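Asker: Below are the sequence and a predicted model; questions follow.
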Amino acid sequence: MTPRISRKTRVTGTALAAAALLAAGITVGTAGASPAPTPTKADGSPLRLSASHRAELLRDAGAARAQTAQALGLGSQEKLVVKDVIKDADGTTHTRYDRTYAGLPVLGGDLVVHTAKGGAIKSTTKSTDKTLKVASTTAKIAPQAAAKSAQGTAAKSLAAKQTAAQAPKKVVWAASGTPVLAYDTVVKGTQKDGTPSRMHVITDANTGKKLFQYDEIRTGKGESEYSGSVELGTSKEGSGFTLTDAGRGGHKTTNLGNSESGDGKAFTDDDDAWGTGKPDDPQTAAVDAHYGAAETWDYYKNVHGRSGIKGDGKGASSRVHYGNSYVNAFWDDSCFCMTYGDGEGNKKPLTAIDVAAHEMSHGVTSATANLTYSGESGGLNEGTSDIFGTSVEFYAKNDKDPGDYLIGEKIDINGDGKPLRYMDKPSKDGQSQDNWDSNTGNLDPHYSSGVANHFFYLLSEGSGAKEIGGVKYDSPTADGSKVTGIGRDKAEKIWFKALTEYMTSNTDYKAAREATVKAATDLYGKDSAEVKGVEAAWTGVAVK
């Protein structure tokens, strides 16, 4: 039977190849599904803000920026820029700010101000405690020299096909060491596998020394084709329909047609019946991507009360059929979109549900803590996407591919039938870390993320051998200690609250421990079993 996927109606389909992170037999939950239980001991759970209420809080924070800066003791050259705001049930408000110095953006200067119900500042979470000051905002190194140096750095790091440096922008670099005047040069390029790159190279504006580099493009790995009965949000346009989900912020899915640029063309269908269940039909990948985006939207809304990636009720977009035989998928802030390749031989589109959830979660991270995609913060960024990708898979409740703590278990990307990553013991993939050590920050974020993944598994399920949903796990701890899990639902809420309220761009693993302890305390109380569980799970991965 040919799949017939219509606007908010159930449609059945033929079986696709079983190389998906989410396998056959899916029925999507509706956008109005019941939310998971909220904490009962403490009342630090985030409120479900309407778009108008959130906008009002943002306006209030913007109007009070000068007073807030004065209350924090910031210098006369510093100004606050409101980025996000979250309000808890107990009245506590968490306002996230970026900073400028003498009109220049401050990289690594972001902070979160935690304000009590009455308006008093309870505490502040800063990405740096250094005094923000530079001797002069006049650079000694010419912009052209910085651009040339940055282009060379990017070309060497990426082994790129091509690179092109944009005009450097003066900034204040405060993410490490003493704040200095610097250039932020964005170098656009294309990597060997076809992944686009926007490498940021930070150079000292007075000495020309490279200070830091990170890529703006967040990549994920996987191959997917899946089948089942799904519901899609589509819109009537003209005489036909498009993949525009009005119920989820207007999220669109478009067709790049194997190009590597542009927004893509709208998918249209006369009878609102999409795909054939086979990869040679361009609509099939679009169905998978559109469905995965819907499940992810519903998860964040119904579990965490977040409406859309930025919390503003606006949808992102999905672009499918990127490049030729491109075996990857990525999130790009500049287009606020997810992009999917068609896999080896253009036969295995990377449009599985947890790929979508992983990529969209990079967007959530960018809109909140904005964890820099390098060093330990890069591992936490990537780990966050694995954590929420796994969480969405559990949320979907697909009886043919139930949620588990195995990443990419259906894709067989290595050709040996094994998962891509393991949360209970990350080192089983041969590259990821089980536990933190002094070299963690030097690893690729996909491998340093193992520490966060292992923590999340221990916090959810505990250590030792066990079988969950028919899958056998055996999770060790760094010191041989026994960890008792608190349950995945609570672990998800703690990680989300820590990410959105207590992590900053420069958060490392030690700071992530502090952030999750604070989050658990807010949600469940100071001496709760949940707080003790967080502490034990971090100790179990050698983060103390």
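Answerer: Sure thing, it's come through.
Asker: Every contact and neighbour count from this point should use C-alpha atoms.
Answerer: Will do.
Asker: on contacts alone, who are the packing partners of whichever strand or helix holds residue 380?
Answerer: Assigned by DSSP states H and E, residue 380 belongs to helix 375-396. Packing contacts for helix 375-396, counted by 3 or more C-alpha pairs under 8 Å, 6 or more residues apart in numbering; DSSP states H and E, involve helix 282-304, helix 353-367, helix 445-448, helix 450-461, helix 488-497, helix 509-524.
Asker: Which strands and helices lie in contact with the first helix or strand past the last one going along the chain?
Answerer: So that's helix 509-524. Remark: after helix 509-524, the chain's next helix or strand is helix 529-540, criterion DSSP H and E. Judged by 3+ C-alpha pairs under 8 Å, 6+ apart, helix 529-540 is in contact with helix 450-461, helix 509-524.
Asker: For those helices, give me CSV that also has distance to residue 99 and mean neighbour count.
Answerer: Below are those laid out as CSV (distance: least, C-alpha to C-alpha, whole Å; neighbours: other C-alpha atoms under 10 Å):
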stretch, distance to residue 99, mean neighbour count
helix 450-461, 28, 28
helix 509-524, 20, 23
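Asker: can you put those in JSON lines and add distance to residue 265?
Answerer: Formatted as JSON lines, the helices and strands packed on helix 529-540 follow (distance: least, C-alpha to C-alpha, whole Å):
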{"stretch": "helix 450-461", "distance to residue 265": "37"}
{"stretch": "helix 509-524", "distance to residue 265": "41"}
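Asker: Relative to residue 259, which of those is closest?
Answerer: Shortest separation from residue 259 across the helices and strands packed on helix 529-540 is recorded for helix 450-461, at 33.4 Å, computed as C-alpha to C-alpha.
Asker: take the one below as the second:
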Amino acid sequence: MNLHTTPHTPRATRTRGTRRLAALAAVAAMVVAGVQAGSAVATPGDDAARATAATPSTAAALGVNPSAQRATAIKSAQAEASSAAKALKLGGQEKLIARDVIKDARGTVHTRYERTYDGLPVLGGDLVTHTTAAGELKSVDRATDAKIAVASTTPKLKAAASARKVIFASHGGEPVLAWETVKKGVQKDGTPSRVHTITDATTGKKLHSYEAIETGTGNSQYSGEVELTTTKSDAGFELTDGERGGHKTYDLNQGSSGTGDLVTDDDDTWGDGTGGDRQTAAVDAHYGAAKTWDFYKSALGRDGIAGDGKAAYSRVHYGENYVNAFWDDSCFCMTYGDGEGNKAALTSIDVAAHEMTHGLTSATANLDYAGESGGLNEATSDILGASVEFFADNASDAGDYLIGEKIDINGDGTPLRYMDKPSKDGNSADFWDENLGNLDVHYSSGVANHFFYLLAEGSGKKTVNGVEYDSATSDGSTLTGIGREKAYQIWYKALSVYMTSTTDYAGARVATEKAATDLFGADSEELKAVSATWTGVNVK
């Protein structure tokens, strides 16, 4: 993932597109025309039932394409990418690479691009164009406002054989020619490590370094008796979900590489609900992945993590006494440890959803995993992870706004994170301040988690599914929630069509306000609530 040290608020510009850009928009509109028009309106209640009933209009309002149409739209956008670059007045050495095309219910076509310069990838050069069906370029959200240009693409300093030559534009200053190297290893807790380091190719100065493996923790072994979609094989049954893109669950057998063995069973009855049975962790991982897929499909209208109808895969029983779980873009997979004593695998619904959502973020805004954008990346996984837990409506693990409340990693029964008051964990921030980007991304995420809770539920004391909450604002204002469904629709819309790799908290406010306007209107109470809630967490 492309990272940066100084987040930069995306810029919106307004100009008139060329005829070629109009043709591009028209093509994109035709290939995604199969999405039914309508608007998504939801109220608090039964998440799963309401989301399923609202699928056609929700998909249209959020701007989601069926996977086959999405692939055609991207291909068409790439064929016209050079014309789009000219319409955006990019330099002659710059080229655009189409990553996604979405047409929403209002007819706006949102095209997400990566950028190259003289054939080199531009880290922090991504942008999203927003174009009417008639071809008018309404606005552009850019990861950087800087002009992409360097004096030379010939480095003065040599780098290791494995280094990749890039243009680094994610630091908020002028783009520079740089080397990107990746060092593989193992973190202190046993998590795999892939540290990316960006070095100025002229001076040798270290520009940035980040860890590419994205981690998270959650509940385990609390889903009770569940239904699984499996596949009959010659030897019995295997954990392959043919209804959800072919998702497979593997047993690493305490290893730390490869896929291990596909989990199989002779009678299609899996695990016993305890950590003593090796199948139990696989059951929870498989079930959590299925519920996340279903949430994406019915609540967001999205066909899989990358929107292409293809599943990721899960690996359980990673390492010895590994108390964590992680998402890895390189394998497009989720991996789960077994916890202390290898008896409490971190494979619950919200953990699966959290990890899969890192993949979703990578496939959309690709939020840099550092600084404020890194906090937004982590918060997105918490936000949608919590939303999936509510959506699953599982009596053994009821939905809540607590992260990791069942696994007792702290040893005193407390959760890892609290969305209603993040600072209760002793590390996370409740409100934005100028030093927020210096926190670990799991703690800077607190402001966005708090925003989501307040937007969904409002301020003050309340009880949800038997859990008591008490949330306050930075300015003492009183907020009334708009409900979870509307809140996660707004967040997802902002993530998928307005955020870029360098979006910071100020940019997130702009993106969610745009999303609320698209979904509910410029004079809507939902838009007013979004603005008031951001003010309530001190994001002005």
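Answerer: Cool, the structure landed. Note that the structure is a prediction, hence the values are computed from the model and not measured.
Asker: Distance to residue 127 of structure 1 added to the helices and strands packed on helix 375-396 of structure 1, as CSV?
Answerer: What follows is those, written out as CSV (distance: least, C-alpha to C-alpha, whole Å):
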stretch, distance to residue 127 of structure 1
helix 282-304, 24
helix 353-367, 15
helix 445-448, 19
helix 450-461, 19
helix 488-497, 17
helix 509-524, 10
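Asker: about what we covered before: with structure 2 overlaid, report how far the helix holding residue 380 of structure 1 is off on average.
Answerer: Superposing on structure 2 places helix 375-396 of structure 1 at an average distance of 0.4 Å from its equivalents, by mean C-alpha distance after the TM-score superposition for structure 1.
Asker: residues in structure 2 aligned with that helix?
Answerer: Aligned by TM-score structural alignment, helix 375-396 of structure 1 falls on residues 371-392 of structure 2.
Asker: same deal with stretch 337-356 of structure 1?
Answerer: So stretch 337-356 of structure 1 sits over residues 333-352 in structure 2, by TM-score structural alignment.
Asker: what's the burial count for the closest residue to residue 124 of structure 2 other than its chain neighbours?
Answerer: Leaving aside its sequence neighbours, residue 124 of structure 2 sits nearest to residue 170 (C-alpha to C-alpha, 6 or more residues apart in numbering; 4.4 Å). By other C-alpha atoms under 10 Å, the residues close to residue 170 of structure 2 number 29.
Asker: for residue 153 of structure 1, same thing?
Answerer: With other C-alpha under 10 Å as criterion, residue 153 of structure 1 counts 17.
Asker: Quick check: closest non-adjacent residue to it.
Answerer: That would be residue 201: by C-alpha to C-alpha, 6+ apart, it lies 7.6 Å from residue 153 of structure 1.
Asker: Identify the residue of structure 2 aligned to the one you found.
Answerer: Per TM-score structural alignment, residue 201 of structure 1 is aligned with residue 197.
Asker: Next: residue 448 of structure 1.
Answerer: Checking with TM-score structural alignment, residue 448 of structure 1 has residue 444 as its match.
Asker: ok, the residue nearest the centre of structure 1 - contacts?
Answerer: Centroid-nearest residue in structure 1: residue 362, 2.1 Å away (criterion: C-alpha atoms, centre = their mean). Applying C-alpha atoms under 8 Å, 6 or more residues apart in numbering, we find residue 362 of structure 1 in contact with 218, 331, 381-382, 384-385.
Asker: Can you flag the buried ones in those?
Answerer: 218, 331, 381-382, 384-385 (16 or more other C-alpha atoms under 10 Å).
Asker: Alignment lookup: residue 235 of structure 1 to structure 2.
Answerer: By TM-score structural alignment, residue 235 of structure 1 lines up with residue 231.
Asker: neighbours around its match, how many?
Answerer: 17.
Asker: and what of residue 71 of structure 1?
Answerer: 11.
Asker: residue in structure 2 matching it?
Answerer: Checking TM-score structural alignment: residue 71 of structure 1 goes with residue 87.
Asker: Residue 102 of structure 1 too?
Answerer: Checking with TM-score structural alignment, residue 102 of structure 1 has residue 118 as its match.
Asker: my guess is its match contacts residue 91, does it?
Answerer: No: with contact defined as C-alpha atoms under 8 Å, residue 118 of structure 2 does not count as touching residue 91 (10.0 Å).
Asker: The two: who's more crowded?
Answerer: Per other C-alpha under 10 Å, whichever of residue 118 of structure 2 and residue 91 has more neighbours is residue 118, with 16 against 13.
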